[in-house]
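# got a predicted structure here, sequence first:
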Amino acid sequence: MAFVLSLLMALVLVSYAPGGSLGCDLSQNQVVLGRKNLMLLGQMRRLSPRFCLQDRKDFSFPQEMVEGGQLQEAQAISVLHEMLQQSFSLFHTERISAAWDTTLLEQLRTGLHQQLDHLDACLGQMTGEEDSALGRTGPTLAMKRYFQGIHVYLQEKGYSDCAWEIVRLEIMRSFSSSASLQERLRMMDGDLSSP
């Protein structure tokens, strides 16, 4: 319980600290949080992927939509938000892998929550009422379908430890791809704020 309270206090402090305001400044801090979450996913490995070769699956990550340069800023933020929201939901699944270190899992959840809070503010500032329409556009819809496929896979595999290991690797891959999107968004934000 003390650990959870410490995490909540840290979240509050980050939200109100200088440079941690929830405005739509896609700072380097957002990129650092993304890298930290990727690192946490790497540390969560408990099974050798070689042990789970029979469970491999191509989830058809919409990489060209995430890494391609055709997305407008609001669309890119919406896609990134959807990816983080779906990941947050995935790692709150009731049948999460018992093989994972709970401390690392809680740190990952907290990091994803911090990123989501920041992007919620950005989406609200950028789109206002258009926010719900962005969720129905092609790139965001493709991200929803991608995660739907992951949920179906986990169900089909009975939420086995190997299935979770394959999903962990897949989410790491998607987070790695999203790092370029986050960097591009940060640059777009810098271009928009310069005179």
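That came through fine. Numbers count the residues shown, from 1 in each chain.

# CA only for contacts and neighbour counts going forward, please
Will do.

# report the buried residues of the helix or strand hosting Val167.
If you go by DSSP states H and E, Val167 is part of helix 161-193. For helix 161-193, the buried set under the neighbour-count rule, 16 or more other CA atoms under 10 Å, comprises 161-168, 170-172, 174-175, 177-179, 181-186, 189.

# same check on stretch 117-127?
For stretch 117-127, the buried set under the neighbour-count rule, 16+ other CA under 10 Å, comprises His118, Leu119, Asp120, Cys122, Leu123.

# got another one to weigh against that:
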Amino acid sequence: MQRFLWILIPCGMIAAAVVAGTMDIETGPRPEIRVVQAPTQAEGPRYVLEIVNPTSRELVYWGYGANSPMYQMEILEGGKWTNAMLGWCGTGATAERIPPHSTQQFEVSIRDTPSKIGLLLLPRGFKRSEAFQFEWLPYAVRAKLVMWQNDRLDAKLKKKVVWSERLDPLPPQPSSVAYLHARD
């Protein structure tokens, strides 16, 4: 019996460590992207958003600085959300961190159609060497390769994308509508 406990206790500790290491953001409070400032006619289609980290661990994302994340964009076309990938090159990007129980603001410009912004949260221990580097490929090949890679994100990775609410564009100003009708 004593020999059995000597085997069972270490195995139980290893199992507990594995479970603790695989816990993910789905098990607790979810990070979210909130609108801090909506666009105005004077400033154009620029939203100020913030990523909120309600968890007790830091969040990691890829970006060009704390307030410049490599976000994803989807637009509403024909009643369906479709990818409107911006095509970040990745040169100069680093893994950025949001401390536990804090926020980070960033700005986005949207198109003239309803949009939403997504931010991919990276797994713990993410290293730049794990990211694919395609700068040396011709643009057409690189674009197809990135699209292929993005289409094949597994379900677990897609769960790590945090999406904003629907962001609506500004209605056209009356003077620009009149100008467009005058041209026709």
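Perfect, I can see it now. Only a predicted model underlies this, so the values are computations on that prediction, with no experimental measurement involved.

# superposed, what's their TM-score?
Once superposed, the chains reach a TM-score of 0.28 (TM-score structural alignment, normalised by the length of the second structure), with 88 aligned residues with a CA RMSD of 5.5 Å.

# which residues in the first structure form helices?
2-16, 28-43, 63-67, 73-90, 102-127, 131-134, 138-156, 161-193 (DSSP state H).

# check the second structure too.
So, for the second structure - with DSSP H - the helices run 2-22, 139-151, 155-159, 174-183.

# distance of Asp120 of the first structure from Met143 of the first structure?
17 Å (CA to CA, to the nearest Å).

# ugh, wrong one, I meant Leu185 of the first structure
17 Å.

# could you report the neighbour count for Gln104 of the second structure?
17 (other CA atoms under 10 Å).

# hmm, it is touching Val60, no?
No: using CA atoms under 8 Å, Gln104 of the second structure is not in contact with Val60, being 11.6 Å away.

# between these two, what contacts are shared?
Residues touching both Gln104 of the second structure and Val60 by CA atoms under 8 Å, 6 or more residues apart in numbering: Ile98.

# one step back: rebuild the helices of the second structure as TSV, extending it with mean neighbour count.
Output for those, formatted as TSV (neighbours: other CA atoms under 10 Å):
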stretch	mean neighbour count
helix 2-22	10
helix 139-151	12
helix 155-159	11
helix 174-183	9
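
# any idea which of those helices gets closest to Ala95 of the second structure?
Of all these, helix 155-159 sits nearest to Ala95 of the second structure, with 16.4 Å by CA to CA.

# got the contact list for that closest one?
Under CA under 8 Å, 6+ apart, the answer for helix 155-159 of the second structure is Leu120.

# distance to Val36 of the second structure for the helices of the second structure - can I get that in CSV?
What follows is those, written out as CSV (distance: least, CA to CA, whole Å):
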stretch, distance to Val36 of the second structure
helix 2-22, 32
helix 139-151, 29
helix 155-159, 24
helix 174-183, 26
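
# which of the ones you listed sits closest to Ser109 of the second structure?
helix 174-183 (19.5 Å).

# just to revisit the earlier point, can you tell me which of the helices of the second structure comes nearest to Lys80 of the second structure?
With CA to CA as the criterion, Lys80 of the second structure lies closest to helix 139-151 of those, at 16.5 Å.

# mind giving me the packing neighbours of the closest one?
Taking 3 or more CA pairs under 8 Å, 6 or more residues apart in numbering; DSSP states H and E as contact, there are no helices or strands that helix 139-151 of the second structure lies on.
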